[in-house]
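*Asks:* could you look at this predicted model? Sequence included:
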Amino acid sequence: MSNSERVDLFVIGGGINGAGIARDAAGRGLSVILCEKDDLAQGTSSRSGKLVHGGLRYLEYYEFRLVREALIEREVLLNAAPHIIWPMRFVLPHSPDDRPAWLVRLGLFFYDHLGGRKKLPGTRNLDLRCSPEGAPIKDQYPRGFEYSDCWVDDARLVVLNAMDAAQRGAQVLTRTACVSARREAGGWRIELRNTRNGTDQVVFARALVNAAGPWVADIIERVAGARSTRKVRLVKGSHIVTPKFWDGPHSYLVQNHDKRVIFINPYEGDKALIGTTDVPWEGAPESVAIDEAEIDYLLAAVNRYFKQPLRREDVVQTFSGVRPLYDDGKGNPSAVTRDYVFDLDTNGGAPLLNVFGGKITTFRKLSEHAMQNLRPTFPDMGQDWTASATLPGGEIDEADVPQFIARLQREYLWLPRDLMRHYARTYGARTAQVINSANSLADLGRQFGPNLYEAEVRYLMEHEWAETAQDILTRRTKHGLHINAEQTAAFDGWFNGLDRKSA
């Protein structure tokens, strides 16, 4: 990139909203640059509950528009990236101490019919005393419900949007901070700083999008020198990871005494992902971390319903994220809207579009609406297009994923089944690019863990902006959950040495 490049649109923020907007804009024929001060999805977008869901509990707060949009988007996204998004059944043991059964049934009826469900199976009642789903549940909860939502690899969803944007002509600049943005000559003069080497660059753009998530207010005030009447409310959500303690592929959703619901989902085969909390956060977003009270809260919610108690020592990993919710004035963090709001600032001419709120499930529609807001600036840009488009690797039929894996297995007879499944579920139709010209396990290069080989690492460095060991172990993949401390140290040493040689 030259020091005085001119583009149509500049996007700040490499989370799901920024990557989605960059992709949408590039697909409309606009010249686009996306900058992210850290790694793609390093903040909130890799620390979600990893669900594409309508948001059953949002119905209690009368968020019908949001729930309907999210329910419709479930199947849109399922079609776009079936390798990283797949259906999941959720079992809801009923506790009469919390919500009455009629209210739960009513909510599930709306859930089934509000979004024009086509692919996913509907709700059913369960007798937990005799159904296999009820086996791990305490006898005092004999009644339950089952409904559908979807699982998603959240960080990979961000990366796939960035990849698609780049393939459509956008420039994606990771480890690049926006240090200043000022209106000049009918556009924006934007100063960037490469956080790897400290070099500065200048870009001129006709419009600026602020999709910085928890840092949205900082970009408005400090970087752009602007103001907004809208505010963001930061809420911490924490998760714990434990060994999986039930049989079957289904998830559980339990109601806690404070009316919050806790998801207990299968995770990476042999583990469980449990969350989330809702705690007001006032510190720096990058310093967010779980506290012991949150761990106790999540363990207590699980132990209220399940026969096998979880203990503190069962927690093998934790992570926390800061949700940048639009501040609608609600006192209870759980009641604050998960909807998104735009603030279009055209004072001084060149538009600044600030994005408040949003959730993983509705990112595509948010991106589409963002571009519709900018149409007066770009009247000749293309029309809406993402509703029927696949994401990189998603060029397979959702119903055919098992058959796709079986076809790959026949083509690569030398690949172990677990490794093939990992490649297929992570890279989909691009699996052949990861394997490249390899004809044996030895051809994949050095092995660092059960399914982590050098060929995959090099693919991620070349095609997915992976620059550090953690980019690979925790965001591009979840290998970090499957390798021990010694293997992690060996990988770190090899990778850092490789970086130094490359530099």
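*Replies:* That came in fine, so what should we check first? Numbers count the residues shown, from 1 in each chain.
*Asks:* C-alpha only now, for contacts and for neighbours.
*Replies:* OK.
*Asks:* in which helix or strand does residue 304 reside?
*Replies:* Take DSSP states H and E as the rule and residue 304 turns out to sit in helix 292-305.
*Asks:* and the residue nearest in space to the middle of the chain, what does it touch?
*Replies:* The residue lying closest to the centre of the chain (Cα atoms, centre = their mean) is residue 154, at 2.6 Å. By Cα atoms under 8 Å, 6 or more residues apart in numbering, the contact list for residue 154 reads 45-48, 50-51, 360.
*Asks:* look up how far residue 340 lies from it.
*Replies:* 18 Å (Cα to Cα, to the nearest Å).
*Asks:* was I right about residue 156 contacting residue 476?
*Replies:* Yes: the pair residue 156 and residue 476 passes the contact test of Cα atoms under 8 Å, sitting 5.9 Å apart.
*Asks:* contacting residues for residue 346?
*Replies:* Residues near residue 346 by Cα under 8 Å, 6+ apart: residue 352.
*Asks:* can you give the contact residues for the host helix or strand of residue 470?
*Replies:* Using DSSP H and E, residue 470 sits within helix 469-470. Outside of helix 469-470, the residues within contact range by Cα under 8 Å, 6+ apart are 491-492, 495-496.
*Asks:* between residue 156 and residue 476, which one's more packed in?
*Replies:* Using other Cα atoms under 10 Å, the more surrounded residue of residue 156 and residue 476 is residue 476, with 25 against 22.
*Asks:* got another one to weigh against that:
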Amino acid sequence: MANASSDTVDLLIVGGGVNGAGIARDAIGRGLSVVLCEQGDLAGATSSASTKLIHGGLRYLEYYEFRLVREALQEREVLLRAAPHIIWPLRFILPHDSSMRPAWMVRIGLFLYDHLGKRNLLPGSHGVDLTTHPVGRPLNGGFAKAFEYSDCWVEDSRLVILNAIDARERGAEILTRTRCEKATRVDGHWMAKLVSADTGETRTVRARALVNAAGPWVRDVITKRTGVTVEKSVRLVKGSHIVVPRKFEGDHAYIFQNDDRRIVFAIPYERDFTLIGTTDLDYSGDPGAVAISPDEIAYLCRAVSRYLKAPVTESEVVWTYSGVRPLFDDESGSASAVTRDYVLEVDQPAGQAPMLSIFGGKITTFRRLAEEATDKLLKALGRTGGSWTADRPLPGGDIANADFAAFLAGLRQRRPWLPDALALRLARAYGTRVERLLGASESLADLGHDFGGGVYEAELDYALREEFARSGDDFLWRRSKLGLHLDATIRDAIGAWFDRRRNEGTAAPEAGRRSMGGQR
């Protein structure tokens, strides 16, 4: 990053989570020039700490959030078509507990869930007899019937990466590990000081508009970085998850009603594990230091053990993660009741450059949020440009008919030397772009150094060159979840590889960057 250089662009986006990356992609595709800066790694905070679901939010119906649920349900299939490699259908089993909610209420809720949004790819809901159906086997004998319905799984951090890749390839500049230190309005523009965490070098970016997509730090950007006064407020809500060895067979997930009227998911995860979450607790600490508490672990274990024959114990927990959701503060009494809807606030004094701040939102509706945000920015800048992302695949998502099974079969036919498990993992992670990773390789030996556990140097090179990965953690926990599967020796070797490449000055190759010349 050139010291004390000055560039002029249409948008400076602060924050590299799903909203920031989504807006960068949408805006660059509509002719706006874009720089995005992220103080850490892309998806390094909230956007990699979700429950990994693209869902309508069945429980939000109880809070009469019909517009939000409808929008989210519509987005399920839009996103499923855009990225069928990292998003796929998932069936949920909801055991019925009459002490929680009566059966008629659940049926009405599921009827609405089936019909509020357009549904072509996903099957509808129906009842299940737990005494005869295989999904009843892992459950204790206290539950005789259940309801089954559809939602989708998503590799959340990869969703962010794919949006950032697409934005960069269309002309945006994506700066990771780059902090927006200060931004002030000068002569109808924003003058922002950006600081590289790696080198300490500074850079000034002159922007026609500022987008505050900082997630849990949205108020920090407003009050400490820009000095702007905005009436809207954010409520920070902590959500934590635990991962345990797999507790049940099958590709379905469970949704359990807890005695506090919250729900907890138990989801097949990374082949060998079960993901359990989430909690909802108000949070007032540093979003960058969020971590699960012993009480949260106990709560999640207790909630699922009420339903499973084999209880979940705290000693089984192999990994945990927590995130801070920056929800719009609607002054609800409990954290779980706070709206998951988003609010976009534009601050634009007469004759001054606009700032758009994002409050709230959920990963399922990020594309719609980005579309609406770009509409507002175009209007504020006196520009025009039609929306375009609803029917365009994300990188690697251009799979014929969104048929992942057929795509995987084709990959195995073209590359018969790939072990089945590795072919599946690479196809899921990279979609059609797996061919860029594999290149002209005709054997495993052609993929370079074998780190073990199915990781070869060609994949690390790809993550470095194409996916903004700069460290072992970037690759092991956000570009993938291989950190769960690999032993410490392999993880350390991968970390050392990234350290070595970074020290060689190849961590941000020029081939992976684009000019900031404005597209008009």
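*Replies:* Happy to help now that I have it. Quick caveat, the model's predicted, so the values are computed rather than measured.
*Asks:* top of the contacts of residue 154 of structure 1 by neighbour count?
*Replies:* When neighbours are counted by other Cα under 10 Å, residue 45 leads the contacts of residue 154 of structure 1 with 27 neighbours.
*Asks:* that one matches what in structure 2?
*Replies:* When structure 2 is aligned by TM-score structural alignment, residue 45 of structure 1 is paired with residue 47.
*Asks:* what about residue 231 of structure 2, how many residues nearby?
*Replies:* Neighbour count of residue 231 of structure 2, defined by other Cα under 10 Å: 6.
*Asks:* alignment lookup: it to structure 1.
*Replies:* Counting by TM-score structural alignment, residue 231 of structure 2 lines up with residue 229 in structure 1.
*Asks:* quick one: secondary structure of that match?
*Replies:* What DSSP: H, G, I helix; E, B strand; the rest coil gives for residue 229 of structure 1 is coil.
*Asks:* aligned to residue 120 of structure 1, what sits in structure 2?
*Replies:* Under the alignment (TM-score structural alignment), residue 120 of structure 1 pairs with residue 122 of structure 2.
*Asks:* how about residue 182 of structure 1?
*Replies:* Counting by TM-score structural alignment, residue 182 of structure 1 corresponds to residue 184 in structure 2.
*Asks:* is it true that that match touches residue 190?
*Replies:* Yes: between residue 184 of structure 2 and residue 190 a contact is recorded at 5.5 Å, counting by Cα under 8 Å.
*Asks:* so these two - more neighbours on which side?
*Replies:* The neighbour count for residue 184 of structure 2 versus residue 190, taken as other Cα under 10 Å, is higher for residue 190 (28 against 16).
*Asks:* now do the same contact list for the more buried one.
*Replies:* Residue 190 of structure 2 sits next to 183-184, 205-210, 353 when contact means Cα under 8 Å, 6+ apart.
*Asks:* farthest-separated two in these?
*Replies:* Using Cα to Cα, the contacts of residue 190 of structure 2 span at most 13.6 Å, a distance reached by 205 and 353.
*Asks:* nearest residue to the aligned partner of residue 244 of structure 1 in structure 2 other than its sequence neighbours?
*Replies:* Under the alignment (TM-score structural alignment), residue 244 of structure 1 maps onto residue 246 of structure 2. Leaving aside its chain neighbours, residue 246 of structure 2 sits nearest to residue 273 (4.0 Å; criterion: Cα to Cα, 6 or more residues apart in numbering).
*Asks:* pull the number of nearby residues for the counterpart of the one you found in structure 1.
*Replies:* Residue 273 of structure 2 maps onto residue 271 of structure 1 when the alignment is built from TM-score structural alignment. The number of residues packed near residue 271 of structure 1 is 17, by other Cα under 10 Å.
*Asks:* next one: residue 281 of structure 1
*Replies:* 17.
*Asks:* hang on, the earlier thing: matching residues in structure 2 for the helix or strand just after the helix holding residue 304 of structure 1?
*Replies:* Moving toward the C-terminus from helix 292-305 of structure 1, the next helix or strand (DSSP H and E) is strand 317-326. Here strand 317-326 of structure 1 aligns to structure 2 at residues 319-328, judged by TM-score structural alignment.
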